[in-house]
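Asks: I'd like to go over a predicted model; first the sequence, then the structure.
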Amino acid sequence: MKEKLVVIVGPTAVGKTKVGIELAKRLNGEIISGDSMQVYRKMDIGTAKVTVNEMDDIPHHLIDIKEPTEPFSVAEFKDLVQPLISSINEQGKLPFIVGGTGLYINSVIQNFNFANTPTDLQFREEMEQFVKEHGVEKLHHKLKDVDSVSYASIHPNNYRRVIRALEVIKRTGKTLSEYQQTQTTESPYDFVFIGLTMERDILYERINHRVDLMVEQGLIEEAKNLYKKGVRDCQSVQAIGYKEIYEYIEGKVSKEEAIETLKRNSRRYAKRQYTWFRNKANVHWFDMTDANFIKKITEIQHFIEGKLYNHSEIK
């Protein structure tokens, strides 16, 4: 018998956190964060980290486990998540991975083998130097002609993943997604892959409102505290929400320009998330636009039960 698992994905601001918690309450579940940024302590506002009140007594995992100066990789995510899935199943509960970091989530459900991943340390050093001399945008542009999927799905600021995509092409002759397909075996899980979607105009309004709310809640102060503590050339603050505010802190742009850039980058990120997840054939999509929330949650709940349980197993 394979271990059971529910995965909930979708673009930023679509409502994954709320949906995941409500379903976990109904289905005796625990939540594993599928967000590569919520692992970092002291980075709460800019990552839209779930609050204790929002958790509503549902256990959450992989939140606040790293210092902002520490790296975090997809391989480490997989190594941490798979034992958690086993532990939650052993307790007779249902694990939910909830988040928007597609590669991280896919590494778990498809059980990627990172031991065989090709590496080229000299190439990485060359690309790191290229970033210092020419910037992340020009590095990102290198992907455009050779790996359009990675170009669309990886943010320029996440330059280490851009380097990784270029490295895979150099070492294997395959794009990152093509190489991952060669690593894919039958999933070790009996899983349901739920995608949340929303009309784009409404989603973009929600994203803009979320950024305004983050600023009201103290995003700029949070970023200043990190900056003062020396958290600068680190993976954590390359993320959307911090990179833009750092430019304001360093006097490169005005506060208003930083906020508008953050909104724009967040909208673009949502589009890239859609691109990533839309290419996954096993995602079952639910439209959250103008939805009656309770009715929609009940619909998703029944779908999960129908996929994972015999009628006699449903509690």
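Replies: Everything's here; your move. Numbering: from 1, shown residues only.
Asks: C-alpha only now, for contacts and for neighbours.
Replies: OK.
Asks: Centre-most residue in this structure?
Replies: Using Cα atoms, centre = their mean, the residue of the chain that lies closest to the mean C-alpha position is Thr101, 2.1 Å off.
Asks: so where do the helices sit in the stretch 151-300 of the chain?
Replies: Along the stretch 151-300 of the chain, counting by DSSP state H, counting those that start in this stretch, helices occupy 159-172, 176-183, 200-217, 219-228, 243-249, 255-278, 293-308.
Asks: nearest to Glu67, of the ones you listed?
Replies: Nearest to Glu67, of all the helices of the stretch 151-300 of the chain, is helix 219-228, at 10.8 Å by Cα to Cα.
Asks: ok and that closest one relative to helix 255-278, angle-wise?
Replies: Here the directions of helix 219-228 and helix 255-278 differ by 90 degrees (axes from the mean of the first three to the mean of the last three Cα atoms, to 10 degrees).
Asks: now the helices of the stretch 151-300 of the chain as TSV including mean neighbour count and distance to Glu22?
Replies: Putting those into TSV (neighbours: other Cα atoms under 10 Å; distance: least, Cα to Cα, whole Å) gives the following:
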stretch	mean neighbour count	distance to Glu22
helix 159-172	19	33
helix 176-183	15	33
helix 200-217	16	20
helix 219-228	18	27
helix 243-249	21	32
helix 255-278	19	22
helix 293-308	14	7
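Asks: Is it possible to get TSV of those that adds distance to Glu126?
Replies: Below are the helices of the stretch 151-300 of the chain laid out as TSV (distance: least, Cα to Cα, whole Å):
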stretch	distance to Glu126
helix 159-172	10
helix 176-183	19
helix 200-217	36
helix 219-228	27
helix 243-249	23
helix 255-278	27
helix 293-308	47
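Asks: To Leu5, which of those helices lies closest?
Replies: Here helix 293-308 is closest among the helices of the stretch 151-300 of the chain (Cα to Cα), at 8.5 Å.
Asks: let's bring in a second one:
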Amino acid sequence: GDDGSAAGQTIQAPFEVWMDIVTGKDHPKSIKIHGIDLCNPDEDYSVSQWYSATTQIICQTKALPIVVGGTGMYVKSLLYPPDTLHIPINYPLRKRLATLSVNDLKFQLQQLSPLRLQNMNSSDQNNPRRLIRAIEVAQHLSSHKTKTTSQSKLALKALIIGINPPLDRYIYYQKIKQRVISRIENGAIAETASLIKKYSVNQKAFSALGYPLLIRYLTKKINKDELIEAWTQEELRYAKSQLLFFRTIPNITWFTHGEPMLLSKVEKIVKTWYDKDN
């Protein structure tokens, strides 16, 4: 609570205003969560902006900050902030690069920084936004003649806990599928229909998981069963890629969903860590 006890306040990887059900903001109302509703769907939002907002929250709160989620890159930037974090956005460059194909973007990055391209995982190498940011960073470093390094030491005192998915693949599939169905039942279709009346579907925010498929459903290109299955498969692929990314973050204590006494084990390790540092 506010007395600084281990009952902390939660910080989530960023979500846009109005994008609630599809992005999974349907959390218990009794839990105060920071880091949501940070921008509108038509606004750019970067890791650097989230890092600045989050570190400010951490410095201001008296409770124990608990960072949850979400996108591994955001979590890693908080724990091990790279020097590139504060390289500014180059809007004219982004506008020009936005017209290029993935292969053209790869070619440009290869010319600027072969090592940067080589160090990107397969998913990022096929993600236009990641490639554009990599080109932006490489071009900035080239013009400013500076070198960057990734921190190998934690920037914050932190206990990092990871939860592996259930070992039973069918249970894993069913849990994700039920989550998708729950979002649809809670109004994901109506939410998306309302959003596309206010904003262009070409906004970057509509590339978030679920929205492209919901838009296809609303334009009668797929039926509801196809929507559910395709959305479930997308979530499974994303979960796999995020799990792989989290494996690159050192010092994570891993548990497995469904293992005996899971909650007790997590509580014990948290209490031991908290008592030691406080």
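Replies: It's in. None of these values were measured; they are calculated from a predicted model.
Asks: Give the equivalent position in structure 1 for Lys198 of structure 2.
Replies: Residue pairing (TM-score structural alignment): Lys198 of structure 2 is matched to Lys229 of structure 1.
Asks: List the residues that contact its match.
Replies: Shown in contact with Lys229 of structure 1 (Cα atoms under 8 Å, 6 or more residues apart in numbering): no residues.
Asks: one step back: for the residue mapped onto the residue nearest to the centre of structure 1 from structure 2, what are its contacts?
Replies: Under the alignment (TM-score structural alignment), Thr101 of structure 1 pairs with Thr71 in structure 2. Residues counted as contacts of Thr71 of structure 2 (Cα under 8 Å, 6+ apart) are 13, 242.
Asks: Give me the distance between Thr71 of structure 2 and Met261 of structure 2.
Replies: 27 Å (Cα to Cα, to the nearest Å).
Asks: And for the counterpart of Ser207 of structure 2 in structure 1, the neighbour number?
Replies: Mapped onto structure 1 by TM-score structural alignment, Ser207 of structure 2 lines up with Gln238. Other residues near Gln238 of structure 1 come to 19 when the count uses other Cα atoms under 10 Å.
Asks: cool, and Phe123 of structure 1?
Replies: Residues within reach of Phe123 of structure 1, counting by other Cα under 10 Å, total 16.
Asks: What helix or strand is it located in?
Replies: For Phe123 of structure 1, the host element (DSSP states H and E) is helix 121-134.
Asks: The helix or strand that that helix is followed by packs against which elements?
Replies: Using DSSP H and E, the helix or strand that follows helix 121-134 of structure 1 in sequence is helix 136-141. Packed against helix 136-141 of structure 1, as judged by 3 or more Cα pairs under 8 Å, 6 or more residues apart in numbering; DSSP states H and E, are the following elements: helix 121-134, helix 159-172.
Asks: quick revisit: out of the helices of the stretch 151-300 of structure 1, flag the one nearest Phe123 of structure 1.
Replies: Closest approach to Phe123 of structure 1 among the helices of the stretch 151-300 of structure 1 is made by helix 159-172 (7.0 Å; Cα to Cα).
Asks: what sits up against that closest one?
Replies: Residues from elsewhere that reach helix 159-172 of structure 1, judged by Cα under 8 Å, 6+ apart: 118-120, 123-124, 127, 131, 136, 139-140, 143, 147, 150-151, 154, 156, 174-176, 179.
Asks: And the buried ones among those, selectable in ChimeraX?
Replies: Applying 16 or more other Cα atoms under 10 Å to these, the buried members can be selected in ChimeraX as follows:
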select :123,124,127,131,136,139,140,143,147,150,151,154,156,174,175,176,179
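Asks: neighbours of Glu313 of structure 1, just the number please.
Replies: Glu313 of structure 1: 8 surrounding residues under other Cα under 10 Å.
Asks: Against Gly306 of structure 1, how distant is it?
Replies: Distance of Glu313 of structure 1 to Gly306 of structure 1, computed by Cα to Cα: 10 Å.
Asks: How about Met127 of structure 1?
Replies: 48 Å.
Asks: which element is the nearest residue to Leu85 of structure 2 once chain neighbours are set aside on?
Replies: Setting aside the residues directly before and after it, Leu85 of structure 2 is nearest to Ser48 in space (Cα to Cα, 6 or more residues apart in numbering), at 5.4 Å. Assigned by DSSP H and E, Ser48 of structure 2 belongs to helix 47-60.
Asks: Need the distance between the two termini of stretch 100-116 of structure 1.
Replies: Stretch 100-116 of structure 1 has an end-to-end distance of 26 Å (criterion: Cα to Cα).
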